[in-house]
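S.K.: take a look and give me a structure for this.
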Amino acid sequence: MIGSRCTGRDIYRTAEIAMVPSFSDGIGVIKIPATIVRCIGYWEHMNSSACDYSKFSDHCQHFGLYARRLRLPSALCLPEICDLLRTSNLETLEIHWIKLKDHVDGICELLKQNSETLKSIEFVHCKLSTSFIDAICDSLWIKGLKTHGIEHFSIRISNFLDTSSSTLPAGLASFLSSGRCLSSLSLSDDHLRRNFVEMILDVLFDSSSNIAALDLSENYMSGWPSHFKWTSRPGKQLSSGIGKSLQSLRVLNLRNNNLQRDDVDFLKYALVCMPKLESLDLSDNPIEDDGIKNMMPYFVEMSEKPFSLIDLKLGQCELTFNSVSQLLNVLSRWKKPLTSLSIGENNLGSKIGALLGKFLSKGLQSLDIDDIILVLPAFRKHKMK
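M.R.: All right, here's what the predicted structure looks like:
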C-alpha cells in the first residue's frame, strides 16, 4: 500500500487496467478512480494543482515518499514501477502471482532499490524456478555488504519448480545462511518434498541467523530427515556454534505434512536442537498412538527443563485414549506447564474426561477438544480462553 489503506486501492485498480489485453501504454498514464482521489482528500486540488493526482505516475511521485508497505500484483512487477517508486523506502513487500521472467526482472530491480530498508517480504501464488529464486535472493543483499536486513521471509501457496534437484538453489542457501537478522521463515503450502525440506534444515543447522519462527505447514514431508538421529541425541548438550538457527527457534509449524509415526520418531531428535521451542504444531498429521509413544522420550526430557513448550497442537492426528492419557500424565509433571493444548478431532472417548479435569488445574489457559466424542456435556465442545 502506498501512503494509507485508501491509497493502496490504486495499485489493484491500476493492475486491473494493465492486465487488459488491449492495454499497451505505460502504467504511469493509468488514471486513478475519482473515488480514491476523493478518499485521500485531493479532489478539490485537481484543478488548481500542477500535479495530476488522477494519474498513477503523479500519484506515485507525490505519495511514493511515504510508502512503507506495498502489495504488488504481477501485472505491476515491471521495471517502470521502480522509477515510479524511486523515492520510496519500502519496509514490507507482498508480491502476488509471479510466473514470468519479466515479472522477476521487475521485482528484482525494486528489491535492489529498497534493499537497505526492506524488513519483510512475502511471495504468494508464485511459480518460482531455481533461476528466479537465485535472482530474487541475490537482489536482497545490501550494497557493498554480503548480508541482508530481511527479518521476515515468506513463500506460501506457491510452487518451487525444481524441488527434485539434489541441491538447494544457491541464492536461497546463501540468503538463509547469511541473514543475521532473519527471525521468521515461512514456506507454507508450497508442495515441498522431504529432500527439499532436508536441505533447508541442513542450511539452517549451520547458519548464523536467529530464526524464531519456522512454518513448513501444508507440504508433503512424509519421511522426516532421518540424519538428525545421528547428529543429535536426547540429553546431549549442543555447542553454541552448532545449529544456531535451530537453537533460537521458538515456533515450529508442521501442520498437515502427512507425517507418519516413524517421522516423529526422527523428529524428536531434531527437537533436541531446539531448546527454546515454545510452540509446536503437529496437527492434521496421521501420527497415530505410536507416533506419540515415539515422541514420549522428548516430552519426558522436557519435564526437567526450565524452558519448555507452552503451546502444543495435536488435533486430528488419529490419536486414541491410550496415547493421550499417557501424554497428559507426562505433561502434568512439567515444571513449566502448558498454557495451550489442542487435541481436538481425535477419537478419545468419554474416559478422557476425568484426566482432562485434573489437567485443567495445572495452569492451562486454552484447551481445544472439539469433536473428541465425549459423553459429558461439559466437555463436548470446550475451549478455554
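S.K.: contacts, neighbours, all on C-alpha from now
M.R.: Noted.
S.K.: residue 60 falls within a strand, correct?
M.R.: No: looking at residue 60 with DSSP: H, G, I helix; E, B strand; the rest coil, it is helix, so not inside a strand.
S.K.: mind listing what's buried in the biggest helix by length in the chain?
M.R.: Among the segments of the chain that qualify as a helix by DSSP state H, the longest is helix 288-302. Using 16 or more other CA atoms under 10 Å as the test for burial, helix 288-302 gives 288-296, 298-299, 302.
S.K.: list the contacts of it.
M.R.: Residues outside helix 288-302 that contact it (CA atoms under 8 Å, 6 or more residues apart in numbering): 234-235, 260-265, 268, 271-272, 308-309, 317-320, 322-324, 327, 330-331, 334.
S.K.: and if we set it to 6 Å?
M.R.: Residues outside helix 288-302 that contact it (CA atoms under 6 Å, 6 or more residues apart in numbering): 261, 264-265, 268, 308, 317-319, 323.
S.K.: repeat for stretch 221-231
M.R.: Outside stretch 221-231, the residues that touch it by CA under 6 Å, 6+ apart are 193-194, 198, 257-259, 263, 266, 269-270.
S.K.: can you check stretch 308-321 too?
M.R.: Stretch 308-321 is contacted from outside by 277-289, 302, 338-348, using CA under 6 Å, 6+ apart.
S.K.: can you tell me which two in the contacts of helix 288-302 are farthest apart?
M.R.: Within those, 308 and 318 form the most distant pair, 24.6 Å apart (CA to CA).
S.K.: the stretch 251-385 of the chain: helices as residue ranges?
M.R.: With DSSP state H, counting those that start in this stretch as the criterion, the stretch 251-385 of the chain has helices at 261-271, 288-302, 321-331, 352-359, 377-380.
S.K.: one more sequence to fold, the one below, so I can look at both together:
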Amino acid sequence: MGDVPSLTSLCMKAISLAASGTDGGFDDLQDVFDLPSDLFDALLMHLSPLAMEKLQAALCCGDMDGSDTIGTTEENKRGRYDELSRTWEALFKVRWPENDQKMPRIRLIEVPAFVGSHEDKERIDWHQRYWESHLQECLDEASEKALLPSFDGCIKEIGISNALLDSIGCCKDKHNVCAKLSYHCQHFGIYARKTRCASFLTEKLEFQATCHRINVYVYKMSFSLQEQVKCSSPVSCKMSSLGISNLKPMSLRAVKLCDVGMGPRIANLVFDALHISSSLLTSLDISDDNLAGWLSKIPRESNTFTPSTLSSDSVGGLTSLSVLNLRGNNLGEDDAEDLKFALLRMPRLKQLDISDNPLTDAGLRSLIPYFLKSIDGPDPLSDIRLENCGLSSSAVVQFLDSIQSLRMPLHSLSLADNNLGSCVGVPLARFLEPSRLRRLNIEDVGLGPLGFQELERGLPDHVDLVWVNISKNRGRMKAAEFLAKLFPSAPELAAVNAGFNFMPADSLRVIGDALYRFPGKLQRVDLTGNANLRAPSPPSVLSDIRFRGKPVLILPSSPSTAAYDDDP
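M.R.: This is a model prediction of the structure:
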C-alpha cells in the first residue's frame, strides 16, 4: 500500500490544478500570498509555468490596484518576488539547461516600486526569459508548419504540439485555447524585450479568422526574437532556416517586414521570391530598413522605360500588389531610377509611400515618367506620399504640371516636410481644379504668408478636397484668409488641419465668419498651436457650429504665456 498523501500535499495539488486553468481569474490566488514562507516555497515547487504565470499576475495586479490582501509589508512583497524569481530560474534551467551559461545580465522590463538598487534592476529577469524562450519555440514550430506547401490556413489556427503544451502545464485537449498559436502570442508576446517586437506581437497580430494574414508575420516575429539572443546575423540565419524559396506556393495577402535590419541582400531574396510566386499579394511594407543600393540589384526586364512596359498582363506575385511602403530606406536619387523599373512589376499599384528617403529633385524627376503612366493606366495609381524627400519647388512644380491633366484623377497627395517655399502656391492652386484631388498634405513646406496669398488668389471656384493639412506653414493672417475662401469652394470638405501657423487674434473672426456662412460638411477645423487664438468669452455663435454634438472649430486650450513671434 502506497504512502497516504498529507492534507497539505492534497491542498497544494488542488491549488496547482486550479491555477493551471486558462480562465484568467485571480481572486482565489491572492490568498496564497498570505501563506507562511515555508508553505509558500513548498507550493511553488508544485506549480507549472502556466500556474506560476497566474500567480505572478495576481501579485502584480495587487501592486497596481493598491490591494493589501497579497502581502502586508514592502519586505514581504520583496520576499515574494525573490521566491518567484528563484522558481522561474529553476524552471528555465530545467527546460533549457544548454542556455544557462548564455544568459546576459539585462534590465528588467518591469521593476516593482520597492526595488530600488542598481543591482536589482540589472539582474536577470528569469520570468521574462522563460516566456520569451517559450514563445520562440512556438514560433519556430509554427513557421515550419506554415511553410509547408500544403499549408493554406490562418496563422492563428496553427496548433501547438503536445510537447510544448506539456512543458508549461497546459491541458492537451485540442479544444483548449492554449492549443493555438494565437494564445501564446497574445499572452506571452509582451515578454519580448525590444519595443518594436512587443508592439508587433501585441498590436499587429490581430488574428482575423477570415484573413490569410501573411505567413511572413512569422518572419517578423522570428527576426526580432533572434536579435534578443544576440544572433550574429539575425535576419540571414532565420531567413535561411525558414527557407525563403518556400514562399512561392503560398497564398500571401500582406507582407510586413518593417525595421528588421535585413539589408539589401535579404531584401533581394524577398523581392525575387515574391515576384516569381503565384501569390495574390496586395500589401508590401519594407520600410525603415536602410536599403540604399538595393534596387540596383533587381534585374530589369527592359533598359528602356516605354508605355508598353507597364502592363496589367504581366505575370508574377507582384502583379496584384496595390499598397507599397518603402518609407525610410535611405533611397537616394540613384535609387529612384532603379525604383522606376522595379515598379513596372506592379501594374495594379494604388498606394505608394516613398517618404523619408533623400530622393532630392533629381530622384523625383526620374520617377515622373512612371507617375504619368501609372496614374493614367488601366489600374491607376491614386495615392502618392513624398514626405521629407529633400524636394524643392523646382521638381515639385514640374511634377504637378505633368500630372494635373491626366485622364484619371489622383486621390491623395502628400508633399509634407519638404522645403518648397512660397513659389509653390500658384502651381498648387493651378493643380487643384483639373486634378480633382481629394486629400492634400502640405504640412511644413514653407508656404509663408506669400505662398498662402498666391494659393488663395489662384484657388478655383470648385475643388473636390475632403481633407487638407496646411499646418506649420507660418501663414499668419494669409492662412486664415485662404481658409475663408476654401470653405465655400470645397463643398465636400470634412477636415482641416491649420495648426501652428502663427495666426493673429483677428484670424478667428475671419475663419469664424466663413465657417458660419459656409459650414458645408465640415466636421473639424483644427487651429491648435496658434497661441493667439482662444475661445471668446462669453461664447460666440461659433460654439453652436457642431458635428454630432462636438464643436467643429478646435482652438488652443489656453493662451500661451511665452513670447509669440516668428523669429528663430
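S.K.: what's the matching range in the second structure for the longest helix of the first structure?
M.R.: Under TM-score structural alignment, the counterpart of helix 288-302 of the first structure in the second structure spans residues 360-374.
S.K.: pull the number of nearby residues for the corresponding residue of the first structure for residue 447 of the second structure.
M.R.: For residue 447 of the second structure, the aligned residue in the first structure is residue 374 (criterion: TM-score structural alignment). Neighbours of residue 374 of the first structure under the rule other CA atoms under 10 Å: 19.
S.K.: one more: the one 4 residues further on?
M.R.: Neighbour count of residue 378 of the first structure, defined by other CA under 10 Å: 9.
S.K.: and what of residue 119 of the second structure?
M.R.: Number of residues near residue 119 of the second structure (other CA under 10 Å) recorded here: 9.
S.K.: which of the contacts of stretch 221-231 of the first structure sits closest to residue 117 of the first structure?
M.R.: The nearest one, if we look at the contacts of stretch 221-231 of the first structure relative to residue 117 of the first structure and count by CA to CA, is residue 198, at 31.0 Å.
S.K.: what's the counterpart of that closest one in the second structure?
M.R.: In the second structure, residue 198 of the first structure lands on residue 268 (TM-score structural alignment).
S.K.: for the closest residue in space to residue 254 of the second structure that isn't next to it in sequence, what are its contacts?
M.R.: The shortest distance from residue 254 of the second structure to any non-neighbouring residue, by CA to CA, 6 or more residues apart in numbering, is to residue 283 (4.5 Å). Residues near residue 283 of the second structure by CA under 6 Å, 6+ apart: 254, 321, 323.
S.K.: pick the one among the residues you listed closest to residue 14 of the second structure.
M.R.: Nearest to residue 14 of the second structure among those: residue 254, at 46.0 Å, using CA to CA.
S.K.: that closest one matches what in the first structure?
M.R.: Match for residue 254 of the second structure (TM-score structural alignment): residue 184.
S.K.: quick one: contacts for its match?
M.R.: Listed by CA under 6 Å, 6+ apart, the contact set of residue 184 of the first structure reads 152, 211-213.
S.K.: of those residues, which is the most crowded?
M.R.: For the contacts of residue 184 of the first structure, neighbours were counted using other CA under 10 Å, and residue 211 has the most, 26 neighbours in all.
S.K.: count residues in the vicinity of the nearest residue to that one once chain neighbours are set aside, would you?
M.R.: In space, and not counting its chain neighbours, residue 211 of the first structure is closest to residue 183: 3.9 Å by CA to CA, 6+ apart. By the criterion of other CA under 10 Å, residue 183 of the first structure has 20 neighbours.
S.K.: surely residue 183 of the first structure touches residue 215?
M.R.: No: at 11.6 Å, residue 183 of the first structure does not count as touching residue 215 under the criterion of CA atoms under 6 Å.
S.K.: hmm, back to that, reformat the contacts of residue 283 of the second structure as JSON lines; add distance to residue 89 of the second structure.
M.R.: Listed next are these as JSON lines, based on distance: CA to CA, whole Å:
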{"residue": "254", "distance to residue 89 of the second structure": "39"}
{"residue": "321", "distance to residue 89 of the second structure": "47"}
{"residue": "323", "distance to residue 89 of the second structure": "46"}
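S.K.: hmm, back to that, which single one of the contacts of helix 288-302 of the first structure is nearest to residue 96 of the first structure?
M.R.: Among the contacts of helix 288-302 of the first structure, residue 317 lies closest to residue 96 of the first structure (CA to CA), at 32.6 Å.
S.K.: can you find the partner of the closest one in the second structure?
M.R.: Following TM-score structural alignment, the counterpart assigned to residue 317 of the first structure within the second structure is residue 389.
S.K.: which parts of the stretch 101-250 of the first structure are helices?
M.R.: Under DSSP H, counting those that start in this stretch, the stretch 101-250 of the first structure gives helices at 101-113, 130-138, 170-178, 194-206, 228-231, 244-247.
S.K.: once aligned to the second structure, how far is the third one on average?
M.R.: It refers to helix 170-178 of the first structure. For helix 170-178 of the first structure, the mean distance to aligned residues of the second structure following superposition is 2.9 Å (mean CA distance after the TM-score superposition for the first structure).
S.K.: does anything pack onto that helix? Which helices or strands?
M.R.: Packing partners of helix 170-178 of the first structure (3 or more CA pairs under 6 Å, 6 or more residues apart in numbering; DSSP states H and E): helix 130-138.
S.K.: quick check: the helix it packs on aligns to which part of the second structure?
M.R.: Using TM-score structural alignment, helix 130-138 of the first structure lines up with nothing in the second structure.
S.K.: can you find the partner of residue 285 of the second structure in the first structure?
M.R.: In the first structure, residue 285 of the second structure lands on residue 215 (TM-score structural alignment).
S.K.: cool, residue 321 of the second structure as well?
M.R.: Applying TM-score structural alignment, one finds that residue 321 of the second structure aligns to residue 249 in the first structure.
S.K.: how close does its match sit to residue 241 of the first structure?
M.R.: From residue 249 of the first structure across to residue 241 of the first structure, the span is 15 Å (CA to CA, to the nearest Å).
S.K.: neighbour count winner among these two?
M.R.: Higher neighbour count among residue 249 of the first structure and residue 241: residue 249, with 23 against 12, using other CA under 10 Å.
S.K.: hang on, that one packs against residue 210?
M.R.: No: with contacts counted by CA under 6 Å, residue 249 of the first structure stays clear of residue 210, the gap being 7.4 Å.
S.K.: strands - which of the contacts of residue 184 of the first structure land there?
M.R.: Of the positions in those, 152, 213 sit in strands, assigned by DSSP state E.
S.K.: of the contacts of residue 184 of the first structure, which pair is most distant in space?
M.R.: The most widely separated members of the contacts of residue 184 of the first structure, counting by CA to CA, are 152 and 212 (10.1 Å).
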